[in-house]
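Q: let me see the structure of the following:
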Amino acid sequence: MTRVHDMGGRFGDGPVRPEPEDAPVFAEDWHARALAVTLAAGALGQWNIDTSRHARERLSPKDYARFSYYEKWISALADLLVETGVLRIEDLRGQGVDEPHPLAPRKLPADAVARVLAKGGPADRPSNTPVAFEVGQTVRTLRPSANRLVEGGHTRLPAYGAGATGRILRFHGTHVLPDSSAHGLGEAPEPLYAVAFPASELWADPEHPDDEVILDLWQSYLEPA
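A: Presented below is the predicted three-dimensional model:
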């Protein structure tokens, strides 16, 4: 079943309207604050990037469809804060007790933000999983594009890529598997590849059939073609 956020190649969602080149980074002031509080909360160490992505995917379909980009971010953050016990619903309503929080020592100071963002969060890890494919090899993605560990769980294989045939363009090394990491099942690192797919393999009526779409895909998403 296609999830509400998995919109690539789907008809009926209207045209994509790129913003003009001179558009401001943040259309409204609260967008910047939404990004800032999301980064600051993430620095508390109570979840990882895959967990946060899955939190946005889990918004109700009605809300996901009507929310703007940063409304999705801030709504998913509120869910995460409550689910992990960092805050209570009363706190979000401004009805909590005004006292030091146990996680206060982990706060992200303003003068550390640039350094932390520049450092990033590398996801490459050593792995015991043997590399199964080589550059140039033809592979096929699994169908459906589902998490094989958790029913209805997070995955980085988009629905439009399910069952498609492409070729290995590059081997990225071994990286944390989002399907496991998003659900607290461990990092489970495995080989990650850049896979090139002809546009005609992915889209029913591609405007430029000879174009290629390149997806970064984990080994467990693939099988020999």
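Q: from here on, contacts and neighbour counts on C-alpha atoms
A: OK.
Q: host element of the residue nearest the centre of the chain?
A: Centroid-nearest residue in the chain: R53, 4.3 Å away (criterion: Cα atoms, centre = their mean). In the assignment (DSSP states H and E), R53 maps to helix 49-57.
Q: list the buried residues for that helix?
A: Taking 16 or more other Cα atoms under 10 Å as the neighbour-count basis, helix 49-57 is seen to contain the buried residues D50, T51, S52, R53, H54, A55, R56, E57.
Q: ok, of those residues, which one's closest to K119?
A: For K119, the closest of the buried residues of helix 49-57 turns out to be D50, at 17.9 Å, with distances computed as Cα to Cα.
Q: what residues are up against the closest residue to that closest one other than its chain neighbours?
A: If you skip the residues right next to it in sequence, D50 has A182 as its closest partner in space, 4.5 Å away by Cα to Cα, 6 or more residues apart in numbering. With contacts taken as Cα atoms under 8 Å, 6 or more residues apart in numbering, A182 has the following neighbours: N48, I49, D50, T51, S52, H54, H154.
Q: please give me the structure for this one as well, since I'd like to look at both together:
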Amino acid sequence: MTRVHDMGGRFGDGPVRPEAEDAPVFAEKWQGRALAVTLAAGSLGQWNLDVTRHARERLSPKDSVRFSYYERWISALADLLVEKGVLSTQDYSDGGTAEPHPLSSRALKAESVAAVLAKGGPTERPLTVPARFEAGQRVRTVRPTANRLVDGGHTRLPSYASGAVGRIVRLHGAHVFPDSNAHGLGEAPEPLYAVAFAASELWAQPEHPNDEVVLDLWQSYLEPI
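A: Take a look at the predicted model:
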């Protein structure tokens, strides 16, 4: 489903203004803390990466458009902690209790942060679903852009590529399917492809018609031509 967060290729949001090369990593100190809290909360093991992405997508349109990048992160995290029963809304108002939290043993220690960041969150899995496409084959993305498993659910197919014709560049192997993983339906890994699209296929009046855009797309997003 197309929501306000799906901004790729959309007009009317103003120019993209790259930061200066010497700009600090975090414009304000609280932004670094927002990243740290998000990382620490993720280490509690109560959700996965796709769940967090879906939480950010579900922020109200009014908040999503006015929030900065890290405001979206911390606001979605606050919602997610309550949804998963880690905290309550009362905890936010009174600071919680002095009693140890049931998940305190999973707290991320400062000395473990570097290893956690280095490990990342690998999504590649054994290829158990046959690959339908091969390099050089022309395909079309499904239309409309939507999660076929959960009405209004998370999907990684951007709206600007819906119904577009592209060319398979390569197979990345099998990766966790976000449309399933974001909703507690299992990892359901399936083939993931790099797909090249002509700029003229994606936009009516591309500034550089000969450019190509390469998107990583799961097999469920693609149809043969």
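Q: report the TM-score for the pair.
A: Taking TM-score structural alignment, normalised by the length of structure 1 as the basis, the two superposed chains have a TM-score of 0.98; 225 aligned residues with a Cα RMSD of 0.8 Å.
Q: circling back: looking for the alignment partner of the residue nearest to D50 of structure 1 in structure 2.
A: Structural alignment (TM-score structural alignment) places A182 of structure 1 against A182 in structure 2.
Q: from S112 of structure 2, how far off is its match?
A: Per Cα to Cα, to the nearest Å, A182 of structure 2 is found 26 Å from S112 of structure 2.
Q: got it, and A204 of structure 2?
A: Remark: distance between A204 of structure 2 and S112 of structure 2 (Cα to Cα) = 49 Å.
Q: just Q137 of structure 2 next, same as before
A: For Q137 of structure 2, the distance to S112 of structure 2 equals 45 Å [Cα to Cα].
Q: again, but for G9 of structure 2
A: For G9 of structure 2, the distance to S112 of structure 2 equals 39 Å [Cα to Cα].
Q: tell me which of these two has more neighbours.
A: Set G9 of structure 2 next to S112 and count neighbours by other Cα atoms under 10 Å: G9 wins out with 12 against 9.
Q: which residues are in contact with the closest residue to that one other than its chain neighbours?
A: Counting by Cα to Cα, 6+ apart, Y160 is the residue found nearest to G9 of structure 2 once chain neighbours are left out, at 6.0 Å. Contact partners of Y160 of structure 2, counting by Cα under 8 Å, 6+ apart, are G8, G9, R10, L202, W203.
Q: where is the longest strand in structure 2?
A: strand 165-175 (DSSP state E).
Q: compared with structure 1, how much does the next helix or strand after that one deviate?
A: Next along the chain after strand 165-175 of structure 2, taking DSSP H and E as the criterion, comes helix 178-181. For helix 178-181 of structure 2, the mean distance from the matching residues in structure 1 following superposition reads 0.1 Å, by mean Cα distance after the TM-score superposition for structure 1.
Q: quick check: next helix or strand after helix 178-181 of structure 2?
A: Elements were assigned by DSSP H and E; along the chain past helix 178-181 of structure 2, the next helix or strand is strand 190-198.
Q: what helices or strands is that following strand leaning on?
A: Here strand 190-198 of structure 2 touches strand 165-175, strand 212-218, going by 3 or more Cα pairs under 8 Å, 6 or more residues apart in numbering; DSSP states H and E.
Q: what sits up against the shortest one?
A: To tie it back to what came earlier, the one meant is strand 212-218 of structure 2. Taking contacts as Cα under 8 Å, 6+ apart, the residues outside strand 212-218 of structure 2 that touch it are 156-157, 177, 190-199.
Q: which residues of structure 1 does that strand align to?
A: The alignment of strand 212-218 of structure 2 onto structure 1 (TM-score structural alignment) spans residues 212-218.
Q: in a markdown table, list the helices and strands packed on strand 190-198 of structure 2 along with mean neighbour count and distance to F67 of structure 2.
A: As requested, those are arranged in a markdown table below (neighbours: other Cα atoms under 10 Å; distance: least, Cα to Cα, whole Å):
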| stretch | mean neighbour count | distance to F67 of structure 2 |
| --- | --- | --- |
| strand 165-175 | 20 | 31 |
| strand 212-218 | 18 | 27 |
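Q: could you dump those into TSV with distance to L108 of structure 2 added?
A: Output for these, formatted as TSV (distance: least, Cα to Cα, whole Å):
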stretch	distance to L108 of structure 2
strand 165-175	27
strand 212-218	32
